[in-house]
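Asker: task: produce atomic coordinates for the following.
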Amino acid sequence: MAEPQPSVLLNTGAQMPLLGLGTFRLRGPDEMHQVIDAALTAGYRAFDTAAVYRNEADLGCALRNLLPKHGLTRADIFITSKLGPRDQGSRAQEGCIRSLEQLGLDYIDLYLVHWPGTQGLKMGDERNPGNRAESWAAMEDFHTSGKFRAIGVSNYTLGHLRELLKGCRMPPAVLQVEFHPKLAQVELRALCRELGVCFQAYSSLGVGCLLSDPVVLGVAKRCGRSPAQVLLRWAVQQEVPVLPKSSQPERVAENGQIFDFHLSEEEMGRLSALDCGKKYCWDPSAVV
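Answerer: You can find the predicted model right below:
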C-alpha cells in the first residue's frame, strides 16, 4: 500500500493532504468506483466534490465500498464538498444537510462556499453580500456542531475574502481558487499567508492548455517527467495543495507521482515567469 502523502496544517488543527483527487465531471457509480479505486491504490487520501457536480452520492458509495479493500477507514481520508450557488443564503442550511445526506457521512472534513454569487441573481446584484454572510453563518453552526471539521470558500477574490473576515465568527480554513503558472495569484496568496488561510489550487493544468506550453514541455523534458507532473510539482513545492482530476486510472496514478522529484530553483523560476493573469475558468471578480 502506498505511503501517506505530505499534508498541510489547517488553522483548525487538522491535516489536509497536499494531493487530492478532483471529481468534477465524474458521473455514474461505475466510473466513480473505477477512478476512486485507482486513486486509493496510488496513495490519494483526499477527495474533492461539490453539490453542483451531482456526484456526491456516487463518491460516498465508492468510498464506503472501497475503503475496506484498501485497509482504510473513514478517519484515513479527507473529504471536501461545496455549497451550491442555488443554496446561497436562506437555503444554506438545507444545502449543507443535503451534502451530508448525499455523501452518507456523519461529518465532512472541509465544506466550502463554492461561488460568491447566488444562482438566479446577476453578478452585480447587491443581495449577493448578504447571501454570502447568511451562508457562512450557517456553515459556522455546522462547524460548531462537528458536522463540518473545517469550513472555507472557493472562487473568492481579495474583496470577497476581506468582506468575510469583517463579519465572521471564525475565519475560513481554506481558499480554493484557480492557480497555475499563468495565474500565480500573488496578492491573494499573500493575504492568505497573512491570515493563516490555506491557499488551495484547482485547475493546475490550465484546463489542459498548459500541457502543451513550450516552457512546461521544456522543463518536463529536462526532468524526465510528464507536463502534468511538472505543473503539479510547481504548486506543491510551494506548499499549495492540488486537486488534479482524470477519468483515466493510469493518468490518476501518474498525477499522483509528484513527491519523488524536485524542481530546481531555475526551473521553478522559468515556470513562475509565465504569470500573466490568465484565467481559463470562470472569473468571480464581477460578483459584488
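Asker: from here on, just use CA atoms for contacts and neighbour counts.
Answerer: OK.
Asker: the stretch 51-200 of the chain: strands as residue ranges?
Answerer: Counting by DSSP state E, counting those that start in this stretch, the stretch 51-200 of the chain has strands at residues 78-83, 110-113, 151-154, 174-178, 198-202.
Asker: packing partners of the third one?
Answerer: Using 3 or more Cα pairs under 8 Å, 6 or more residues apart in numbering; DSSP states H and E as the contact criterion, the neighbours of strand 151-154 among helices and strands are strand 110-113, helix 128-145, strand 174-178.
Asker: ok, which of these comes nearest residue 94?
Answerer: helix 128-145 (9.5 Å; Cα to Cα).
Asker: ok and that closest one relative to strand 78-83, angle-wise?
Answerer: 150 degrees (axes from the mean of the first three to the mean of the last three Cα atoms, to 10 degrees).
Asker: contacts for helix 128-145, please.
Answerer: Surrounding helix 128-145, the residues in contact under the criterion Cα atoms under 8 Å, 6 or more residues apart in numbering are 88-93, 96, 111, 113, 116-118, 121, 148-151, 164, 167-170, 287-288.
Asker: same question for stretch 181-190: list its buried residues.
Answerer: Neighbour counts using 16 or more other Cα atoms under 10 Å place 181, 182, 183, 184, 185, 188, 189 of stretch 181-190 among the buried residues.
Asker: again, but for stretch 133-148
Answerer: Buried residues in stretch 133-148, counted by 16+ other Cα under 10 Å: 133, 134, 135, 136, 137, 138, 139, 140, 142, 143, 147, 148.
Asker: quick check: closest non-adjacent residue to residue 149.
Answerer: Nearest residue to residue 149 in three dimensions, chain neighbours excluded: residue 109, at 4.8 Å (Cα to Cα, 6 or more residues apart in numbering).
Asker: which residues of the protein fall in helices?
Answerer: Secondary structure of the chain by DSSP state H: the helices cover 29-42, 56-66, 92-103, 128-145, 158-167, 186-195, 214-223, 227-236, 249-255, 265-272.
Asker: out of the helices and strands packed on strand 151-154, which is closest to residue 14?
Answerer: When those are compared (using Cα to Cα), the closest one is strand 110-113, at 9.9 Å.
Asker: from what I can see residue 248 touches residue 35, true?
Answerer: Yes - contact criterion Cα atoms under 8 Å: residue 248 and residue 35 qualify, at 7.0 Å.
Asker: and those two? Which one has more around it.
Answerer: For residue 248 versus residue 35, the count of surrounding residues by other Cα atoms under 10 Å is larger for residue 35: 25 against 13.
Asker: which residue, other than its chain neighbours, is closest to the more buried one?
Answerer: residue 249 (5.7 Å).
Asker: next: residue 43.
Answerer: Closest residue to residue 43 apart from its sequence neighbours, by Cα to Cα, 6+ apart: residue 2 at 4.9 Å.
Asker: can you tell me which residues contact residue 123?
Answerer: 117, 286, 287, 288.
Asker: same thing with residue 202?
Answerer: With contact taken as Cα under 8 Å, 6+ apart, residue 202 is in contact with 176, 177, 178, 179, 242, 243, 244.
Asker: to compare against the first, here's the next sequence to fold:
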Amino acid sequence: MASTIPDITLNDGNTIPQLGFGVFQIDPADTTEAVRRALDVGYRHIDTAQGYGNEAEVGQGVRTAGLAREDVYLTSKLNNNFHRPDDARTAFQASLDALRTDYLDLFLIHWPLPTRYDGDFVSTWKVLEEFKADGRARSIGVSNFQVPHLERLAAETDVVPAVNQIEAHPYMTNDEVRAYGAKNGIVTQAWSPIAQGAVLDDPTIADIAEQLGRTPAQVVLRWHIQRGDVVFPKSITPKRIEENFRLFDFELDEATMERITLLDRGEEGRTGPHPDTFDFVPA
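Answerer: Below is the predicted model of the structure:
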C-alpha cells in the first residue's frame, strides 16, 4: 500500500516517523503477527514498553517481516519498578535482549511517579542520558510528564527530552503540556489517540467522517497528524491496520480542525490515570 509517512526532526537531530503502530494491550500471542502485518502495510515505527509484556514478540515480528533493523524505528519504555539507577540499567539491557537488538531508536521513562522513589525521577533520567551517550538509545524521552516535571528536568539535568508521550485526543487535547513541549523543542506523542474508542461515536466526528467518506478513526488520527503529534494507533484487525495507515491522501480544513478541537472536555475527558497521582509499581 503506497503511502509516505512524514518524519519529524527531534531536538537531538534524529528523526521519528510521525505515524507508528502501537502494541499496548495486544496479547503476546497476537503481537508477532500484528507487527508483521503492520510492517507489510508500510508502518516503520513500532511502539512497545517493558510493561506491555510483548517486547520479544515485537522483535520477532520485525524479523518475520524480513526488514533490516535500521529500517524499523523501535520505541520502548522503562517499567515503573525499575526507576532506581542500577535497576534502570539492568531493565534497559533486558529490553535490548528481548527485542534482540543492540540499540533502541527511542527509550522513555514510562511514568514520572512523583509520589514514589522520594519523588526522584531525575536520577532515573540521568541514567537514560547514559544510554544516549553510549549509543544504545539513539534518542531518549519521557511519557506522561506534566509541565512541572519537565521544568524540573530542565533545571537539574543536561539533556532535554526528545519527546513526551502523553494522553491526548479530542476529548482531552492536553494543550498546556503540548504548548510547553512546542516551546522547548519536545515533540508530543499522543497515546489513547481516539480516547480508547470513545470519540468514534461522537456526532461531530461521525458527521465529518460521513462528509469526507472516511472512517471516524481516520478523521481523528488525521487531526493528530495535522496538529503535529506523533501517533501510533493499535489494532490486530487486518482491515483496521490498513485503514489507520491511510491518513496522507486527505486533509482537514481549518474549520474542521477547530470543530474537533472544540470537543475538548479538559480533565473530564481523561481516560487514563493522572500523572501527578499515578503510583502503580509492579511487585
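Asker: what would you report as the TM-score here?
Answerer: Scored by TM-score structural alignment, normalised by the length of the second structure, the superposition of the two chains gives a TM-score of 0.94; 276 aligned residues with a Cα RMSD of 1.5 Å.
Asker: hmm, back to that, would you mind measuring from the aligned residue in the second structure for the residue nearest to residue 149 of the first structure to residue 211 of the second structure?
Answerer: Aligned counterpart of residue 109 of the first structure in the second structure: residue 105 (TM-score structural alignment). As judged by Cα to Cα, to the nearest Å, residue 105 of the second structure and residue 211 of the second structure stand 38 Å apart.
Asker: same deal with residue 242 of the second structure?
Answerer: Taking Cα to Cα, one finds residue 242 of the second structure at 21 Å from residue 211 of the second structure.
Asker: comparing these two, which residue is more hemmed in?
Answerer: residue 242 (17 against 9).
Asker: residue 243 of the second structure reaches residue 218, doesn't it?
Answerer: Yes - between residue 243 of the second structure and residue 218 there is a contact at 7.1 Å, judged by Cα under 8 Å.
Asker: what about these two, which has more around it?
Answerer: Applying other Cα under 10 Å to residue 243 of the second structure and residue 218 shows that residue 218 carries more neighbours, namely 23 against 15.
Asker: what residue of the first structure matches up with that one?
Answerer: With TM-score structural alignment as the criterion, residue 218 of the second structure pairs with residue 229.
Asker: looks like that match contacts residue 255 (just checking).
Answerer: Yes - look at residue 229 of the first structure against residue 255 with Cα under 8 Å: they come within range, at 5.8 Å.
Asker: next up, the contacts around the residue of the second structure most remote from its centre.
Answerer: Relative to the centre of the second structure, the most outlying C-alpha is that of residue 211, 29.2 Å out, by Cα atoms, centre = their mean. With contact set as Cα under 8 Å, 6+ apart, residue 211 of the second structure has no partners.
Asker: try 10 Å
Answerer: When contacts are counted by Cα atoms under 10 Å, 6 or more residues apart in numbering, residue 211 of the second structure touches residue 205.
Asker: what of residue 221 of the first structure?
Answerer: So residue 221 of the first structure contacts 215, 227, 230 (Cα under 10 Å, 6+ apart).
Asker: for the closest residue to the last one other than its chain neighbours, grab the count of nearby residues.
Answerer: Meaning residue 230 of the first structure. The spatially closest residue to residue 230 of the first structure, leaving aside those adjacent along the chain, is residue 220, at 6.0 Å (Cα to Cα, 6+ apart). For residue 220 of the first structure, the neighbour count with other Cα under 10 Å is 20.
Asker: what's the match for residue 220 of the first structure in the second structure?
Answerer: Matched to the second structure by TM-score structural alignment, residue 220 of the first structure sits across from residue 209.
Asker: residue 211 of the first structure too?
Answerer: Matched by TM-score structural alignment, residue 211 of the first structure corresponds to residue 200 in the second structure.
Asker: nearest spatial neighbour of its match, chain-adjacent residues omitted?
Answerer: residue 216 (5.4 Å).
Asker: distance check, the match of residue 109 of the first structure against residue 82 of the second structure.
Answerer: Distance, residue 105 of the second structure to residue 82 of the second structure, using Cα to Cα: 20 Å.
Asker: compare these two and say which one has the larger neighbour count.
Answerer: residue 105 (21 against 18).
Asker: that one reaches residue 162, doesn't it?
Answerer: No - checked against Cα atoms under 10 Å, the pair residue 105 of the second structure and residue 162 is beyond contact range at 11.2 Å.
Asker: overlap of the contact sets of these two?
Answerer: With Cα under 10 Å, 6+ apart, residue 105 of the second structure and residue 162 have common neighbours 14, 139, 140.
Asker: map the last one onto the first structure.
Answerer: Going back to what we said before, that points to residue 140 of the second structure. Superposed on the first structure with TM-score structural alignment, residue 140 of the second structure falls opposite residue 151.
Asker: state the distance from residue 45 of the first structure to residue 87 of the first structure.
Answerer: Distance from residue 45 of the first structure to residue 87 of the first structure, by Cα to Cα: 28 Å.
Asker: next one: residue 279 of the first structure
Answerer: Taking Cα to Cα, one finds residue 279 of the first structure at 26 Å from residue 87 of the first structure.
Asker: for PyMOL, write a command that selects the buried ones of the contacts of helix 128-145 of the first structure.
Answerer: PyMOL command restricting the contacts of helix 128-145 of the first structure to the buried ones, with burial defined by 16+ other Cα under 10 Å:
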select buried, resi 88+89+91+92+93+96+111+113+116+117+118+148+149+150+151+164+170+287+288
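Asker: quick one: contacts for residue 201 of the first structure?
Answerer: Residue 201 of the first structure makes contacts with 18, 154, 175-180, 232, 235-236, 240-244, as judged by Cα under 10 Å, 6+ apart.
Asker: swap the cut-off to 6 Å and go again
Answerer: Counting by Cα atoms under 6 Å, 6 or more residues apart in numbering, residue 201 of the first structure touches 176, 177, 178, 179, 242.
Asker: now for it: what does it line up with in the second structure?
Answerer: Match for residue 201 of the first structure (TM-score structural alignment): residue 190.
Asker: next: residue 251 of the first structure.
Answerer: When the second structure is aligned by TM-score structural alignment, residue 251 of the first structure is paired with residue 240.
Asker: for its match, grab the count of nearby residues.
Answerer: 15.
Asker: what's the answer for residue 176 of the first structure, then?
Answerer: The number of residues packed near residue 176 of the first structure is 21, by other Cα under 10 Å.
Asker: same check on residue 253 of the second structure?
Answerer: For residue 253 of the second structure, the neighbour count with other Cα under 10 Å is 10.
Asker: in the first structure, what sits opposite it in the alignment?
Answerer: With TM-score structural alignment as the criterion, residue 253 of the second structure matches residue 264.
Asker: where's its match relative to residue 271 of the first structure, distance?
Answerer: 11 Å.
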